[in-house]
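**Student:** quick check, what structure comes out for this input:
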Amino acid sequence: MSVWRDGGWLTGARRLASPNFGERPAGAEVGLVVLHNISLPPDEFGGDWVEDFFLNRLDPAVHPYFAEISGLQVSAHFYVRRDGRLIQFVDCDRRAWHAGRSTWCGRENCNDWSVGIELEGSDFRPYSAAQYAALWPLLDALRVRYPIAAVAGHCHVAPGRKTDPGPYFDWAALRAHCPGLALPAEVAA
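**Tutor:** Below is the predicted model:
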């Protein structure tokens, strides 16, 4: 039995289809996973603000920070909540708008050939055990469907512009779970 349905939608993930996506360029093969963190408001967890943001329904009147970002149209393929719940916003066969201006191993426009995973978190707190427990099978499923060769943080594909997934992400655990994947040089050792 396949863990994928309707193309690149993962069975078991809550499906909230974002309007913020596009088609991948012809011949683009998914070979990279980009890890992010997000919390709305910043460094606050819980609530449905991230979902609202990716669905273009974030109310700018609720919080001053929301007024700054409410007009942005962004998305990720997946969002892993603190309790391990998994939400999917974009079919993995399509291009989510998560990495922005980006380069990995000399190849630009990472959105064209990557899957974006947002972890509910910030640069200032460790991720939860439930998040890692959800992330590992997600990475396994992606590696079955796509020729994933590398995992990088947003900070690695957009250095100087982004800092996520931040200093608390457990790269050693990722390396142990996914041996053989290329990782950023500073976390690969």
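**Student:** only C-alpha atoms for contact and neighbour calcs from this point on.
**Tutor:** Fine.
**Student:** can you tell me which residues contact Asp52?
**Tutor:** Counting by Cα atoms under 8 Å, 6 or more residues apart in numbering, Asp52 touches Leu58.
**Student:** would you map the strands across the protein?
**Tutor:** Using DSSP state E, the strands of the chain run over 4-5, 9-10, 14-15, 21-22, 32-38, 78-80, 86-88, 95-96, 103-104, 107-108, 114-120, 150-153.
**Student:** now do Gln131: how many residues are near it, please.
**Tutor:** 20 (other Cα atoms under 10 Å).
**Student:** distance-wise, check the nearest residue to it once chain neighbours are set aside relative to Trp136.
**Tutor:** Spatial nearest neighbour of Gln131, excluding adjacent residues (Cα to Cα, 6 or more residues apart in numbering): Gly84 at 4.5 Å. Noted for Gly84: a distance of 11 Å to Trp136, by Cα to Cα, to the nearest Å.
**Student:** quick one more, to check against the first:
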Amino acid sequence: MSEPEYPRFPSELRQSGRLPQARWCPSPNFGPRPDQDDISLLVVHNISLPPQQFGGSHIEDFFCNRLDTSAHPYFEEIGGMKVSSHLLIRRDGELLQFVSLRDRAWHAGRSVFCGREECNDYSIGIELEGADHIPYTADQYRQLTEVTREIMAAWPAITEDRIAGHSDIAPGRKTDPGPAFDWRHFRRLLGS
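**Tutor:** Below you'll find the predicted structure:
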């Protein structure tokens, strides 16, 4: 995988909402933000379909409402859900984009950050292909770091203290990105 070109112009990303290095996979599961200028939180998630299995197109199919529910028993449980994320980083570092960063993806659900509810309204969601107790890959940390830097440059209200896990904004309901996610390592990479 070749290294993406950095830095890009933050104003271009703010205007387009699209990361040119990402494979575009448009999801119908999004809506307008109440205020497009109020993007001030980045949320890190994990997802694997089936649970704790990696590879294949199941995550992409799920976010695009075309998951074959007969392919695995777990898919019958989630087949009717309408969810999305802005971005997905696969195990090999491949970056997929489902929703423009300017729009409201459906990734956080009922959530609160620093006393403010409805995090989908003002956040960007990044899914890592992974599971709570399975270590993430070096390629994923590298890609997450580069994408986070680019997002922070475009939306300066997203500072290091405004990067949270799904478990931080929906405690008791969500556990991702889980104990396998090395926040210290990620923050060191982000600072270098």
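**Student:** how alike are these chains, TM-score-wise?
**Tutor:** Laid over one another, the chains give 0.91 as their TM-score (TM-score structural alignment, normalised by the length of structure 1), with 179 aligned residues with a Cα RMSD of 1.4 Å.
**Student:** can you redo the strands of structure 1 as JSON lines with mean neighbour count and distance to Pro159 of structure 1?
**Tutor:** Below are the strands of structure 1 laid out as JSON lines (neighbours: other Cα atoms under 10 Å; distance: least, Cα to Cα, whole Å):
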{"stretch": "strand 4-5", "mean neighbour count": "12", "distance to Pro159 of structure 1": "33"}
{"stretch": "strand 9-10", "mean neighbour count": "21", "distance to Pro159 of structure 1": "30"}
{"stretch": "strand 14-15", "mean neighbour count": "16", "distance to Pro159 of structure 1": "31"}
{"stretch": "strand 21-22", "mean neighbour count": "18", "distance to Pro159 of structure 1": "23"}
{"stretch": "strand 32-38", "mean neighbour count": "24", "distance to Pro159 of structure 1": "13"}
{"stretch": "strand 78-80", "mean neighbour count": "26", "distance to Pro159 of structure 1": "22"}
{"stretch": "strand 86-88", "mean neighbour count": "23", "distance to Pro159 of structure 1": "26"}
{"stretch": "strand 95-96", "mean neighbour count": "28", "distance to Pro159 of structure 1": "20"}
{"stretch": "strand 103-104", "mean neighbour count": "16", "distance to Pro159 of structure 1": "9"}
{"stretch": "strand 107-108", "mean neighbour count": "12", "distance to Pro159 of structure 1": "13"}
{"stretch": "strand 114-120", "mean neighbour count": "27", "distance to Pro159 of structure 1": "16"}
{"stretch": "strand 150-153", "mean neighbour count": "22", "distance to Pro159 of structure 1": "9"}
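**Student:** which position in structure 1 pairs with Ala153 of structure 2?
**Tutor:** In structure 1, Ala153 of structure 2 lines up with Val144, judged by TM-score structural alignment.
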